[in-house]
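Asks: I'll drop the sequence and a predicted model, then ask my questions.
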Amino acid sequence: MAVSEQAPIAAQKVDSDTRKPPMTPLAILLMNFGFFGIQFSFGLQQSAVNPIFTFIGAKPEELPLLNLAGPVTGLVIQPLIGAASDRTWGRFGRRKPYFIIGALGCMVMLFLFPFVGAIWTAFLFMWLLDASNNTAMEPYRAFISDRLPKNQLARGFLVQSMFVGLGAVSANLSLLIFQKLITGITDHGIPFWVYVCFWIGAVCSIGSVLVSVLTTKEIPPTEEELAEMRAKKGGPAGFFAEISSAVREMPVGMHKIGLVFLFQWFAMAVYWQFVAVSMTEKIPAFASTDPAKPVSEAASGWVGAVNGMYNLITIFAALALIPIAQKFGAKRVGAVALVFGGVGLLVFANLNNQYALLVPEIGVGIAWASMLGIPYIMVASMVPKERSGVYMGIVNMMIVVPMLIQNVTFGWIFEHLLGGSGANAIMLSGALLLCAAIAMLWINPPPDDEESALMPLGAARAITIYDKVVVGSDGTPSSLYAVDRAHAVAAEADAQVVVVSAYSPADATDEGARKELHGREAAFQALEVTVRHLTSDRVRRIEQRVVAGDPAQALLSAAEGNPHNLIVVGNRGLGAEEGQMLGTVPAAVVKDAVCDVLIVQGTRDRVPRNRR
């Protein structure tokens, strides 16, 4: 337990959360509405593009390589765009220019995609569509983190998950409905209903993003933040340097989910590519009448039903998973959710009734809700606000690397190890999700001071509000009672205790002046008494500070202007005059503090409660 001696008090640095006024529920909905259109586009990409590849002549074993666009563009574009948006500010804002450009790109590519007539054209359009989606998505996620104070981040990302699910459900339902209503195909083999679905997606993509842009303002950076942006090296070299620096400085919690991501995103890539192939093989009503086409039109339409089902479940599962994860810990809840998904896919691959396929998709939806929500909340709460863009991009690098590995390797695996069977591919996907669940349980939570207070990886703390509990002590029974109360709060919150003893450099005091500690030796003696009092082992992190100067300013300085800390002080404070009910110290602390202040009733010479 180190004791630090500090110079006279300097000005406090105000926490950035004080510049983020809380948003109303309607404002949070409007801010996230753009995710509906972006995810509508992603939903079409996940559910319709692979059947389109087969319509124009692609073989099942070629699908992984044809899907290289997703992971490659994600690996390159997401962190670069994230880093660029971190250092952008202009008349159109910080993040907004990027997701407007991305939404415009999605609109154009969705409009043009149904006109593809050759595999190379579809492959090119897939790259451009995915690049546009990624350009919009990552700055948008950082925008949510920029705009909301920490106590609203969980709600903000929860609403985001709901719109993600709603957009995907709408995309998949459009495939199912219009496949029933519109018949006929083009000379290139593309059904006419594909045109309608993709054109609706084009309108939704740009329309929903414009609603969010026009209704939600960005918070301007401070002069200090602007200076930091200008000081950073620009251009591709600067962006790559920023990404490299962020990777080296990543919080421990971000490293720990890498193995989980390897299994779960490899599994999901397999599922998206081969779900239609599996249904064509297993469901008699979906059997292909053309040997050259491994996916029937009926199966491609029913992909909308099964994928719509799991995305519908995601909307409701997201409502439940976040508070449960906050209570029991993200790793346990995430592991259970992945088990639901793995078992669901194992069952899915062995069913031969199209309507029965909807039941195991419930488990997939629970797993998908966990994948979409929990990691982003954890990252947003543990990384610096000014670097949220690059870190959101790095999280998605961790997603796309397993998908890139799948794209490069799975064609051979499918043909030589799985017997060219789509059902076997889906079973392997389910087994990989179970491996991800095991890997999640293998993760050890980070140290207490690196754990996310908003979304803990391990079991949640009983109190998750405070990072530090600051308390002053002059060694008297009254002040030790305040220390006792601070200790109790810190033990429940697993927070750090900072004990402050402030002293006057003078050796004596004029008659009538406040009773306070005089000289360094008296301050160190007061700390010694205080530390002997802190006998419980429930608070493992205790910092002691001896400060020359005003007691109130010493407490405020120790709290560091952080709204997530707590100051505990007796109602007479350090050295109140006899008879005062509220001393000058607590009065000054209450007046100037930006964090919570707990006033302990200690006017009588109370003896601190003994701890067993």
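Replies: It's in.
Asks: rest of the way, CA atoms for contacts and neighbours
Replies: Fine.
Asks: which SSE is the residue lying closest to N32 once chain neighbours are set aside in?
Replies: Spatial nearest neighbour of N32, excluding adjacent residues (CA to CA, 6 or more residues apart in numbering): Q160 at 5.5 Å. Assigned by DSSP states H and E, Q160 falls within helix 150-181.
Asks: buried residues of the longest strand seen in the chain, list them for me.
Replies: Longest strand of the chain, by residue count under DSSP state E: strand 496-504. Using 16 or more other CA atoms under 10 Å as the test for burial, strand 496-504 gives Q496, V497, V498, V499, V500, S501, A502, Y503, S504.
Asks: counting contacts, what elements does the next helix or strand after the helix holding Q160 pack onto?
Replies: Sequence order places helix 192-215 as the next helix or strand after helix 150-181, per DSSP H and E. Counting contacts by 3 or more CA pairs under 8 Å, 6 or more residues apart in numbering; DSSP states H and E, helix 192-215 packs against helix 25-32, helix 34-47, helix 96-112, helix 150-181.
Asks: show me how far helix 192-215 is from its chain's centre.
Replies: 25 Å (CA atoms, centre = their mean, to the nearest Å).
Asks: second one coming, line it up with the first:
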Amino acid sequence: MKKRHLSFWEIWNMSFGFLGIQFGFALQNANVSRIFETLGARVEDIPILWIAAPLTGLIVQPIIGHLSDKTWNRFGRRRPYFTIGAIFTTLALFVMPNSPALWIAAGMLWIMDASINISMEPFRAFVGDNLPSEQRTMGFAMQSFFIGLGAVIASALPYILTNWFGVPNTAGEGIIPQSVKLSFYIGGVVLLASVLYTVFTSKEYSPEELAAFEQEKEKISGIKAGLKSPVTPDQFLKNGSVWTVAGIAATAIIVLLRLEAQLYIVSGLLLTFGIILLVSGALTKKGSTQNGMVGIMNDLLHMPKTMGQLAVVQFFSWLSFYAMWIYTTPAVTQHVFGTNETASELYNQGADWVGVLFAVYNAVSALSAFLLPVLARQIGRKATHSIALAVGGVSFISFFFIQDPQILLLPMIGIGFTWGSILSMPYAILTGALPADKMGTYMGIFNFFIVIPQILAASILGFVTKDIFGGQVIFTMVLAGCSLILGALSVFFVQDRDDAYKFKKNAQEQK
């Protein structure tokens, strides 16, 4: 028994909701720094204000993944979460640009990002659930296409509204421009409509069917997806003690050396993780193994080998793109347009141009969805992803040498190719190594390796930019490029489980 090959349009329908999700996500990425600066935030404070995004993902995604793995009713397994997340994200998009104060805008970012994560995590597992291994690269590439398409329109929307329809892009001190407000309203409508389209046009396999598919794949490949044995109480307690001591030591160093307050986020996360493991050990010792927290921690400590290897790649990749999202606007307005005055026309021209640059990289990302599966078939998914990350690294570094706003379009093409690969190749490799009954949980845990580098970036990039780079944001972009190149090198240490499956399957078919 194996999964049915879906038609192009069936894959299209099940991926269409990502158009709206990314519409909202791109509006957030391209405009939130602008909103924060308009409401009075200093450049060095922007990373810590952005901490909402990775922290909510760290908490929400594994919980939603675990819950969706356990869900099955007449509305499906993943689709109820698509719908709930879309409704709350739409509401947040309507409220965010009307924030009267900086702290309210920061709070709305927490709500918006949590809601986006409720929808986004099950969409990743949706592809793993519904598609056979040979179609997963296409499935994630299709998601990448819609991510790029939605982000193109959303990123350029303030620019389009101003230059095509005459909507004002400037306002008084501390007031969000009308072009930004209207963009968020449009984004809310697009997001809800596109997610509902996927909900009503797609079907899901039952848990029993998914279990049968997994058994057949394991029979052919001879490789089991994931480890099944539970973590013992002693293992939990041992690991928990190590992480707790690390958190206490890191906190002590920050206090003694009087380091930046943002670093307490890192030490706090180490300490929190250690305490969660200790609590999980205590619960396991009492026999409470069905507890959701214990289950997630058990799966984390028993993650498949491929997942751990991909974690390194994800760290370098997402550190770079997080830096880009929060620093492109100040880097371009400062390094290319020569201004830090947020109320000036020149600054707002630069900020609008960043929206265009983001639209370009997302457009290239959408188009790369058609190129990446072809390239992966020729040279493999690992080589494809490594090349893409290297191209992105060079593109980031080239920002330092460019003074003409128009020429900035060239590196954005390379960054778009990189982004398309980041959104598809790691997931296509990962899903082949995951057990079907824990697809959502492991997709949520995999998000740890996306948000942890973002949290680290939010904690240290403000300090690095201000005290090491002297406030010259352009050097932070160069640092991001170096991180991508390290990611490109780390790809070669990843094992792709689907390679073994394809080899043995082809061998059996040739007999």
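Replies: Structure received. Please read all numbers here as calculations on a predicted model, not as lab measurements.
Asks: who's in contact with the aligned residue in structure 2 for the residue nearest to N32 of structure 1?
Replies: Under the alignment defined by TM-score structural alignment, Q160 of structure 1 is paired with Q143 of structure 2. Contact analysis of Q143 of structure 2 by CA atoms under 8 Å, 6 or more residues apart in numbering lists S15, F16, F18, L423, S424.
Asks: can you pull up the most central residue in structure 2?
Replies: Centroid-nearest residue in structure 2, with CA atoms, centre = their mean: I450, separated by 5.9 Å.
Asks: now check structure 1 for the residue matching that residue.
Replies: Per TM-score structural alignment, I450 of structure 2 is aligned with I399.
Asks: hey, where'd the helices end up in the stretch 201-350 of structure 2?
Replies: 207-221, 233-257, 263-285, 292-301, 305-335, 345-379 (DSSP state H, counting those that start in this stretch).
Asks: and the closest residue to V294 of structure 2 other than its chain neighbours, how many neighbours?
Replies: Of all residues not flanking V294 of structure 2 in the chain, S280 sits nearest, at 5.1 Å (CA to CA, 6+ apart). S280 of structure 2 sits with 28 neighbouring residues when counted by other CA atoms under 10 Å.
Asks: is it true that S280 of structure 2 touches F236?
Replies: Yes - look at S280 of structure 2 against F236 with CA atoms under 8 Å: they come within range, at 6.6 Å.
Asks: one step back: show me what contacts the residue nearest to the centre of structure 2?
Replies: Taking CA under 8 Å, 6+ apart as the test, what I450 of structure 2 contacts is P54, Q314, F315, W318.
Asks: run the last query once more with 7 Å
Replies: Listed by CA atoms under 7 Å, 6 or more residues apart in numbering, the contact set of I450 of structure 2 reads Q314, F315, W318.
Asks: surely the first one and F448 touch.
Replies: Going back to what we said before, that points to Q314 of structure 2. No - at 9.5 Å, Q314 of structure 2 does not count as touching F448 under the criterion of CA atoms under 7 Å.
Asks: the two: who's more crowded?
Replies: Q314 (26 against 23).
Asks: to which residue of structure 1 is the more buried one aligned?
Replies: Looking across to structure 1 (by TM-score structural alignment), Q314 of structure 2 lines up with F261.
Asks: what's the distance between that match and A269 of structure 1?
Replies: 12 Å (CA to CA, to the nearest Å).
Asks: equivalent analysis for Y195 of structure 1, please.
Replies: 25 Å.
Asks: so between those two, which is more surrounded?
Replies: A269 (23 against 18).
Asks: wait, the more buried one touches M403, no?
Replies: Yes - if you go by CA under 7 Å, A269 of structure 1 and M403 touch, sitting 6.1 Å apart.
Asks: what helix or strand does the match of I450 of structure 2 sit in?
Replies: For I399 of structure 1, the host element (DSSP H and E) is helix 388-416.
Asks: do the same with I567 of structure 1
Replies: I567 of structure 1 belongs to strand 566-570, assigned by DSSP H and E.
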